[in-house]
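Q: Sequence plus the predicted model coming up.
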Amino acid sequence: MAVVHEPIAYEKIPTRIFADPKEASKSVAKEIADLIRQKQKEGKNCVLGLATGSSPKTVYAELVRMHKEEGLSFKNVISFNLDEYYPMEPDAIQSYWRFMREQLFDHVDIPKENYFIPLGTLPQNAIAEFCNSYEAKIDALGGLDFQLLGIGGNGHIGFNEPGSLANSRTRLMMLDHSTRAAAIGDFGGELIKVPKKAITLGVSKILQAKRVVLLAWGERKAEVIAQAVEGRVTEHLPASYLQQHNNCLFVVDMAAATELKRIKTPWLVEDVVWDTPMIKKAVCSLALELGKPILKLTNKDYNDNGLSELLAGYGQAYDINIEVFNHLQHSITGWPGGKPNADDTNRPERALPEKKRVIIFSPHPDDDIISMGGTFQRLVDQGHDVHVAYQTSGNIAVTDDEALRFIDFVVDYNKHFGINNKEAEEIFENAKLFLKNKKGSEIDSPEVRHVKGIIRRGEAKATCRFVGIPMENVHFLNMPFYETGKVQKSPLGKEDIAIVRGLIESVKPHQIYAAGDLADPHGTHKVCLDAIFEAIGQIKHQNFMKDCWVWLYRGAWAEWEIHEIEMAVPMSPDQVMQKRLGIFKHQSQKDGVVFQGSDAREFWQRAEDRNRATAELYNKLGLAEYQAMEAFVRWKF
């Protein structure tokens, strides 16, 4: 994948953008490996500062691969981790000691005495001395040669939360509420279980590293990356301190770069090719910035806002305005499966065949109704043969309390009616016993995962009945990559792809809807989408695939930009309410959402707010006013 090279304008920290995290991680891993090898040649230790979290996982995976396949040795590496929750047992699932062993240390030849991680089991009165000693060890080795960082949604680096000063030392830190909320999924969905404190390397020690590389993936990091790179240095955004470092690099994927000026408004940074997508992007951006409908934009508006080159190519604002307005208007349709007996020249979907076979792929058992529930209902109501494929069980997103409530119901029901099924009874009793004695360091047992999977499967079926599709059109794929019982999943495998491919070949759809929302916190959507893309790649030459169109929807975390939308399905107030009732079928996901992140809204609220915001954007640009809209982008394979 090609790298977008960094311009100097606007950006106060060198930033390199890659097409995806995998390619970005390979680049960073290579830099680390080259440094390790160079130090080996010089007969010196390589002192690394390492980070935890989702961002560096792919870097560590590539380093492990280089060790196993290319002979990269870590015997001269001495590492210091940034932070650790407090209090925290080292064998707990959420422990960064455990994270580093599982992700890197247990798979390479680094001596055990060569890696250091803050201790989450220290008495509180011993922490200050430990922190001083931690820094002293780094200083005795000549400082950090390389510091790897992630970035929090509030701009923290390490656990240096907003308010941390540039001269802050290694210390015990109170965690910001948003940081704890973002970590809730790692602690069983209960905020009360997330530690309120952490030991973190101070900002001053990070800034003293000879080289600093910060990683960021996904749309959720886009705004904070733009603030850190282009904004002013402030204690309210600790990552902005890195502007003061003379050898720092931000490495981001395209999704995390979307708020940078060179991506969001590239015409202000460099010469651009004025093709249709770029024109739509520029005109929509101009209209929204000025608060004017597209058809009211003037020549002066274009000239005063860096778009004189575009205006010169057309001659008059009126001509540009009409072209973009028509593009947006043609994206709106109440017939997502195509309108029968209608001219489909300017419609997003084909009129024929009138009755289409449709597969809606849903990564989790509720993404279908949350993300495209209105369109789902329209497709069914308009007579299409709609299938839903739930790609994973979603069992880790059920709280222990919800599982116990379900178990109690089943056990009491069986007792009341004298139903004897020893095998089922044993499963439920074992699950209940496990949950009552579950420790923080334990993942759910197979019996518990089975129970939680049943809960989510039942809710998905309830939604499908509500929308009106037959049970034979409901497919539970249970893709193996997901079934680890942990937030961390297995890599996408051949069996996963084969399952998806088999369903597509069986249904032979005219339409496929897939989740293109890659901002979910733990990457399941990305893996599920990759499986679909891989499967389609294997069968795209089959005759039925010539008539298959793929539409990408987004989920509870983000929405397509207005200029990207190729199909917008409007909803009336009654249809919005109907979608809400469909989401309510997922009772285990209400009130206490396991993977809620820092957003306190429930999923139905997020969906309605997002759909309403899309409709408002169309209205602001001068198009018809609707209650809500669901948005789609077509993927052409």
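A: Sure, I can see it.

Q: hey, let's count contacts and neighbours off CA atoms from now on
A: OK.

Q: got a list of what the nearest residue to residue 270 once chain neighbours are set aside touches?
A: Using C-alpha to C-alpha, 6 or more residues apart in numbering and skipping the chain neighbours, the partner closest in space to residue 270 is residue 262 (7.8 Å). Residue 262 is in contact with 268, 269, 270, counting by C-alpha atoms under 8 Å, 6 or more residues apart in numbering.

Q: So which of the residues you listed is the closest to residue 200?
A: residue 269 (37.3 Å; C-alpha to C-alpha).

Q: Okay, the closest one and residue 313: tell me how far apart.
A: 19 Å (C-alpha to C-alpha, to the nearest Å).

Q: Between those two, which has more neighbouring residues?
A: Applying other C-alpha atoms under 10 Å to residue 269 and residue 313 shows that residue 269 carries more neighbours, namely 15 against 10.

Q: ok, second structure coming up, stack it against the first:
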Amino acid sequence: MIQQTQIIREPIAYEKIPTRIFQSASDASKAVAEEIAELIKQRQKEGKNAILGLATGSSPKTVYAELIRMHKEEGLSFKNVISFNLDEYYPMQPDAIQSYWRFMREQLFNHVDIPEGNYHIPDGTVSPQMLAQHCEEYEKMIEDAGGLDFQLLGIGGNGHIGFNEPGSHENSRTRLMMLDHSTRAAAKADFGGELTKVPKKAITMGVSKILSAKRVVLLAWGERKAPKIADAVEGVVSEHNPASYLQQHPNALFVVDEAAASELIRMKSPWQVEDVEWSAQMTKKAVTSLSLTLQKPVLKLTNKDYNDNGLSDLLALHGRAYDINIEVFNQLQHTITGWPGGKPNADDTHRPERALPARKTCLIFSPHPDDDIISMGGTFQRLVDQGHDVHVAYQTSGNIAVADEEAHRFLEFVIDYNEKFGVESEKTLTNYKKAIDYLENKKDSELDSPEVRNVKGLIRRGEAKATCRHVGIPPENVHFLDMPFYETGQVQKKPLGKKDVEIVADLIEGIKPHQIYAAGDLADPHGTHKVCLDAVFAALKKLKPQNFMKDCWVWLYRGAWAEWDIHEIQMAVPMSPDQVLEKRMGIFKHQSQKDGVVFQGTDSREFWQRAEERNSGTAQLYNLLGLAEYEAMEAFVRYYF
């Protein structure tokens, strides 16, 4: 069983599926890998095979990485392992980039000593006439092996397990499944950003076969999974959320990180299920939650409101609602500032930023070439307008987020321009022609060539420069880091490396900023933000002993997918209607990210629409809590290192 040494919350009795919450996906993955390893070793002692059900997707990758480490460093053998994967796209060639055959080889099988005939994955090449027989034979192979000892699962954004989409019956067997639009939209990035290339069908192990496993462990990382996790754990069993069927399993466990657990009652409203320490932050969380739930401004909350909603302990501690209300209202009011770099010649006792130095050096880290303007464009512009020395560091090239057609159009322009004016060298022109030829003959199973990646990177770089011109940043203050971890040409990236951290640390040391802004948006569906943030944190740790770091404050922003919870916000920068439009125009500079975005996910809106809705939503929350009404707000949380 999974050890609990790193678990930050014990299971709550009323939750219908045992759930373990870890501080990070890394800690959680190690714990799950340890359980799998113990099962393998126990079966070895018994002279038996360990029958594993395995999953694909981003969630289990860290589990597989830890199992590989245990094999290489601790001698864990997989010779007695027989595995059965949950699913495979249909149709799908096994050597295609998107194939789960290829995924499993690259993520696990090629790195351990499992015999080649011991792992099984549904065949995406089987003829339609043979599909039903293939599915029956797949289930029979599992039964003949003795049944699944352990089934590893992820969860889709719509609650699917395997490819058992909403509507799947609990008695469903291995079969061909029509994929939900949201599932295909989420997978679009793996298919060059084109929804038409994403298969409409998949072969999937049925819910009944999953539930027949002796042990089931479901993994979930990140805020995007939080609503479905809460519904599966706390809601009713429903075909609308297939993960909820696991409530009926006698030995199921959900293993989640804090972000994926954020919608559980014990995380959202812990005072409803256990005694809490009423710190200022917890008090702010409880009062803002009460205010928004009752739709009453903070200053209008009464003693009865507190008593009727499980907050009598807080009331007993402070004596009366009036005192609590005033304290929380003041906390909220003190987060609002139109001077994100600090207001000169002003009392900064209750301001989120220092008044001095009046002119600060500010460094904005942008994971992709558009996160700066999407996530904090209003604040970005305000810092420049208020006379601060603002630098922007684009951490990655963002090249995989450019559609092939966009690159093709760019290449055609360059070639046509050269033929008319003859400005390019023969070598450069040859590379451009090589790139366009590659695009015209590119197969779905092929990665972009280096020449194509370079062109796509240039497109993103040009758009970032255009945004900086729009805001008023001089060219010498624009830094393109091209961190090596990103440059794989595919969604799957390398682990964060020493060179990545050095690049970030060298820039910070060279600029010596008073303010650093970094992306704390861990809802990014492909993890680039997390790696970029880890690089910033590692660099800060490395540089902390230096004197200039004593004057450096770090602010974290969030992006297009989520916003900080209202009780977490420590600086809120208001925006007028005109400033909202200015930000929109800055986002428009990134034309390759409009009208068919590669990494759009399940949200069909463009990034400027998402950003405006998020910013206006933050302003509305402040207004509902009883504070001034603004058009929009950008929010930040301070990071203490």
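A: Nice, thanks for sending it over. Keep in mind the model is a prediction, meaning the values are calculated, not measured.

Q: quick one on the thing from earlier: any idea whether the equivalent of the residue nearest to residue 270 of the first structure over in the second structure is helix, strand or coil?
A: Under the alignment (TM-score structural alignment), residue 262 of the first structure pairs with residue 266 in the second structure. When classified by DSSP: H, G, I helix; E, B strand; the rest coil, residue 266 of the second structure comes out as helix.

Q: separation between residue 266 of the second structure and residue 20 of the second structure?
A: According to C-alpha to C-alpha, residue 266 of the second structure and residue 20 of the second structure sit 12 Å apart.

Q: what's the answer for residue 430 of the second structure, then?
A: On the measure of C-alpha to C-alpha, residue 430 of the second structure and residue 20 of the second structure end up 56 Å apart.

Q: swap in residue 154 of the second structure?
A: In terms of C-alpha to C-alpha, residue 154 of the second structure sits 15 Å off from residue 20 of the second structure.

Q: show me the residues around residue 511 of the first structure that make contact.
A: Residue 511 of the first structure touches 337, 356, 357, 358, 359, 548, 549, 550, 551, counting by C-alpha under 8 Å, 6+ apart.

Q: now do 10 Å
A: Each residue near residue 511 of the first structure by C-alpha atoms under 10 Å, 6 or more residues apart in numbering is listed here: 336-337, 349, 356-360, 386, 545, 547-551.

Q: Residue 250 of the second structure maps to what in the first structure?
A: Counting by TM-score structural alignment, residue 250 of the second structure lines up with residue 246 in the first structure.

Q: Looks to me like that match is in a helix.
A: No: secondary structure of residue 246 of the first structure (three-state DSSP): coil, not part of a helix.

Q: my guess is it meets residue 213, correct?
A: No: the criterion here is C-alpha atoms under 10 Å, and residue 246 of the first structure misses it with residue 213 at 11.7 Å.

Q: Could you check which of those two has the larger neighbour count?
A: Higher neighbour count among residue 246 of the first structure and residue 213: residue 213, with 18 against 13, using other C-alpha under 10 Å.

Q: quick one: which helix or strand includes residue 218 of the second structure?
A: strand 216-220 (DSSP states H and E).

Q: chain center to that strand: distance?
A: Relative to its chain's centre, strand 216-220 of the second structure lies at 17 Å (C-alpha atoms, centre = their mean, to the nearest Å).

Q: repeat for stretch 123-137 of the second structure
A: 35 Å.

Q: Which part of the first structure matches that stretch?
A: Aligning stretch 123-137 of the second structure against the first structure (TM-score structural alignment) gives residues 119-133.

Q: cool, stretch 624-636 of the second structure as well?
A: Stretch 624-636 of the second structure covers residues 620-632 of the first structure once aligned (TM-score structural alignment).

Q: what about that stretch, how long is it end to end?
A: With C-alpha to C-alpha as the measure, stretch 620-632 of the first structure spans 19 Å from end to end.

Q: Give the closest residue to the aligned residue in the first structure for residue 455 of the second structure in space, chain neighbours not counted.
A: Under the alignment by TM-score structural alignment, residue 455 of the second structure pairs with residue 451 in the first structure. Nearest non-adjacent residue to residue 451 of the first structure, counting by C-alpha to C-alpha, 6+ apart: residue 403, 6.7 Å away.

Q: who's in contact with the one you found?
A: Counting by C-alpha under 10 Å, 6+ apart, residue 403 of the first structure touches 409, 428, 431-432, 435, 448-455, 588.

Q: Pull out the buried positions in the host helix or strand of it.
A: In this assignment (DSSP H and E), residue 403 of the first structure forms part of helix 400-417. By neighbour count on 16 or more other C-alpha atoms under 10 Å, the buried set for helix 400-417 of the first structure is 400, 403, 404, 406, 407.
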